[in-house]
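In: would you be able to build a 3D model of this:
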Amino acid sequence: MWIAGAPTDSFYEVRAECTDVPKTRFKIKAGRTLSARRWQAAFTPEGYLDIAKTLSRIQRGGIHPSIRGEVWEFLLGCYDPKSTFDERDQIRQRRRYLTGSEDSLFDGTVCTAKYHAIWCDTYIFNHDPTISVNMDHSALTFDDTPWVQYAMWKEECRQMDSIVGSGRIITAPLITEDGEPIEDPSVILEANPDKGMTAPQENGDAENLKLFTGNMLHINALDGESLNSSSGSETVRESMSHVLLDKKVIQWKLTLHQIGLDVVRTDRTLVFYEKQEHLSKLWDILAVYAWIDKDVGYCQGMSDLCSPMIILLEDEADAFWCFERLMRRLRGNFRCTESSVGVEAQLSNLASITQLLDPKLHQHLETLGGGDYLFAFRMLMVLFRREFSFGDSLFLWEMMWALEYDPDLFYMYEEPDSANGKSEGSKGKAKSIRQCGKFERENMKNGAKNAEAPLPISLFLVASVLKTKSSKLLQEARGLDDVVKILNDITGNIDAKKACSGAMKLHKKYLKKAKKM
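Out: As a prediction, the model looks like this:
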């Protein structure tokens, strides 16, 4: 039972041996924190959400841990607040229906291996959205909606590498940069622990070979083809050759062990991640995302952004789509070229903000060689996950999203033409300023939406931190090492709500000054 004024550390239990973890400052406050009762009361009998009241409550006192996951789905744009319970249930069922193991997908008296074969061949490889499968007397249509798409993507990844969805993760590379399999016994054992340390032989165990190289093979169970037959082995080897010639598949498979290395280090102080099933779920989601977002793939830091979704949302598809929505906001930071890193644009914006609001500090940082603001790299990449305790970072995130909230989010992601044009017959209506977060309101008032994309609140949060440390930086920093040390001292010592209030004040001041220029 959660009571007013209670800290939330016990909700995100820390391992007993981890004694140096910052304590969570966020506390549940009656009348301020969005409670389960207030959340339920915010819906009409049909299911329409009063988003304005919800945002106001979140901005005052955050979200009760017991409902945090479902509220985040709205804040991140997974659902439209103007949708009904039935409409959201339909979306939820469609996106969950196919999530799970291959066996659970194609189990039952009607949906036999024949339908499995049709689906693998027709949808995964030909991307034909017209195939329907009759399961338990109900029509299951593989349409091209994003909600069903996660299961399709996951199965596609599983076909390329059978470790996806197996409940395991890998932390050692399976192939070389040329696409050749690595025959190190320890690598083989990690990829296929049930088979021992036997390397796949040219004329030997085809099942082991399939697990080792990734399964791009379609198995036609109706024809009774055995993987242990010579024809089966040849098909597997041909499939392996095909995979190794595909540069996109090679690139994806090369990231899998890096994802694994990061997953086992992510939030390792939490009891939650002592369970292998939670680690593997995090690994699966990141592996699938790395495959579908080929421009970005996987980068270090994404596991820190995805981890809270795994903890807050039990269903894997729900967690994936919350992470995907978050990445819509942040993927530009992770996009890299041979000459630049995406986050450099945000660091440049941060420099401009500081130069305008605190020119003396900006000049001092430039003198020290920190004019590129790389010392703020981590804060922007993982949204202050290192500067706050786990619980406080969640509190900070939801306050940021509530302040930035745009009621058109769902339509911007699902129906971009509708969001931009508000065509006749579209469910989207002209948004009310009351339905927007305070940060978004300021942008609308100042016409920021009509020009370039508005600067995110995260930049003003960093600027707020710099402002609080401005005097110390000016007096004590004699080099970049001093700057980093002073900023590292803020870990566990920042109040999330005060930081957001400071960011809002700086944002308002910045807009006024920028308007005069």
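In: only C-alpha atoms for contact and neighbour calcs from this point on.
Out: Will do.
In: where exactly do the strands run in the chain?
Out: With DSSP state E as the criterion, the chain has strands at 132-135, 138-141.
In: please state the offset of the first one from the chain centre?
Out: What it means is strand 132-135. Centroid separation for strand 132-135 versus its chain: 31 Å, with C-alpha atoms, centre = their mean, to the nearest Å.
In: ok so, going back, closest to residue 10 out of the strands of the chain?
Out: With C-alpha to C-alpha as the measure, strand 138-141 is the member of those nearest residue 10 (41.4 Å).
In: so which of the strands of the chain is the most surrounded?
Out: strand 132-135 (a mean of 16; mean count of other C-alpha atoms under 10 Å).
In: who are the packing partners of that one?
Out: Applying 3 or more C-alpha pairs under 8 Å, 6 or more residues apart in numbering; DSSP states H and E, we find strand 132-135 packed against strand 138-141.
In: tell me which other helices or strands the strand it packs on touches.
Out: strand 132-135.
In: before we move on, back to that, dump the strands of the chain into CSV; add distance to residue 260 as well.
Out: Formatted as CSV, these follow (distance: least, C-alpha to C-alpha, whole Å):
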stretch, distance to residue 260
strand 132-135, 35
strand 138-141, 34
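In: could you also give me the structure for this second sequence? I'd like to compare it with the first:
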Amino acid sequence: MWRAADIPTDKYYEVRAECTDVPKTKFKIKAGKTLSIRKWKSSFSPEGYVDIGRTLTRIYQGGIHPDIRGEVWEFLLGCYDPKSTYDEREQIREDRRARYTVLKAECSSLFPLIGSGKYVTAPIITEDGEPSQEPIALEQLTMENGQCITLEKETDKKIIEWKYILHQIGLDVVRTDRTLVFYEKKENLAKLWDILSVYAWFDTEVGYCQGMSDLCSPMIMLFQDEADAFWCFERFMRRTRANFRYTERSVGVEKQLCSLATVTQVIDPKLHHHLEELGGGNYLFAVRMLMVLFRREFSFGDSLYLWEMMWALEYDPEKFATYEDPDDECKGRAKSIRNYGKYEKEAMKNGGGKDGEAPLPISVFLVASVLKDKSARLLSEARGLDDVVTVSKSLM
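Out: Below is the predicted model of the structure:
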């Protein structure tokens, strides 16, 4: 029998037996360091207020026990205010579930495959709004009961853009975390597709971009209720959606890449010069690491631990705003520096970011530290941009 401190987290995120080349999770549940179920429950008052300050150190030092990870994430990501009561949170939860039901029903009315347990991986519509005539698309438009969905020409630009991206979501869904036993079940793949499709309709400015499935996938596993998974993902996207904004002139993480270059130049000027000579001074090889926050560099379990560690360090209760009142930024509440994450506290002491901007995200410093740690290998092995990309893939 496993002791609490010996339980391997791979037990919670089982990998398919045939996938032997998947990195093993290094994170372990450690008694006295990992935020345990008992410790988490003891942070609640009888009314339901959470003493979030007493949990943050545990989280960034030892992570969160997988059995309570989803519940704690909702607080770390700002789904709920720690100063709310049990009753208040239950009401908010019910309201959000109802709101998601409306959103999903709206999407289903536009495309009935939403919520059917199926998904598409072939284009169902052209960029001009014409229904696709591809045999694979027509086959995928058949419901489980044999009824075929008939599409008509679309003229609404918003609907065309949304329907056109649905197959790309499907293609990414079937490639996301397929080494996990959890995604052997078709219904879990369909759930991931549904949430991403609804989000693309909900957030029309960003819509859907490749990589978002990597961020949403853990939510599907942590929350039984689809609506709860959606809103936790939506909160996560509030932190990262700028990463997925593309224009003809820039990529979403360009600012972070520039910061990474500056930091690397300071801590390892020799490596920075070497990368510049290879034409990698723009640090584009780090786009994936920053965009999906190391989901593809670490094992599944380790990436979740890394996320919650960063969230705990960067925790700032003043940034919370409820869905019901977006302008309510903790109005009238007394500030308590005790309830801020360690990284955020240091930023406050130092007057915030440069020129009043927010401080650099921890992820930038994490990538820089990894580059520094692997500097010797990059200097000896990287003789071209392809080499930089190859080595960077194995940095972790």
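In: can you calculate the TM-score here?
Out: Superposed pair, TM-score by TM-score structural alignment, normalised by the length of the second structure: 0.95. Supporting alignment: 394 aligned residues with a C-alpha RMSD of 1.8 Å.
In: before we move on, back to that, out of the strands of the first structure, the one nearest residue 47 of the first structure is which?
Out: strand 138-141 (25.3 Å).
In: that closest one corresponds to what range in the second structure?
Out: Aligned using TM-score structural alignment, strand 138-141 of the first structure spans no residues in the second structure.
In: out of the strands of the first structure, nearest to residue 290 of the first structure?
Out: With C-alpha to C-alpha, the closest approach to residue 290 of the first structure among the strands of the first structure belongs to strand 138-141: 26.0 Å.
In: measure the most centrally placed residue in the first structure to residue 264 of the first structure for me?
Out: In the first structure, the C-alpha closest to the average C-alpha coordinate belongs to residue 323, at a distance of 2.4 Å (C-alpha atoms, centre = their mean). Distance of residue 323 of the first structure to residue 264 of the first structure, computed by C-alpha to C-alpha, to the nearest Å: 18 Å.
In: now swap in residue 138 of the first structure and tell me
Out: Applying C-alpha to C-alpha, the value for residue 138 of the first structure to residue 264 of the first structure is 40 Å.
In: and residue 291 of the second structure, what does it touch?
Out: Remark: with contacts taken as C-alpha atoms under 8 Å, 6 or more residues apart in numbering, residue 291 of the second structure is in contact with 211, 240, 243, 244, 253.
In: sorry, slip of the keys, the one I care about is residue 196 of the second structure.
Out: 169, 208, 212, 213, 216.
In: now render the contacts of residue 291 of the second structure as a markdown table, adding distance to residue 7 of the second structure and neighbour count.
Out: Putting those into a markdown table (distance: C-alpha to C-alpha, whole Å; neighbours: other C-alpha atoms under 10 Å) gives the following:
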| residue | distance to residue 7 of the second structure | neighbour count |
| --- | --- | --- |
| 211 | 30 | 20 |
| 240 | 31 | 19 |
| 243 | 35 | 22 |
| 244 | 36 | 20 |
| 253 | 36 | 22 |
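In: quick one: which of these is nearest residue 371 of the second structure?
Out: Checking the contacts of residue 291 of the second structure against residue 371 of the second structure with C-alpha to C-alpha, the nearest one is residue 253 at 17.7 Å.
In: the closest one and residue 174 of the second structure, how far apart?
Out: In terms of C-alpha to C-alpha, residue 253 of the second structure sits 25 Å off from residue 174 of the second structure.
In: the stretch 151-300 of the second structure: helices as residue ranges?
Out: In the stretch 151-300 of the second structure, the segments counted as helices under DSSP state H, counting those that start in this stretch are 157-173, 186-202, 212-222, 226-240, 254-267, 269-277, 287-291, 300-313.
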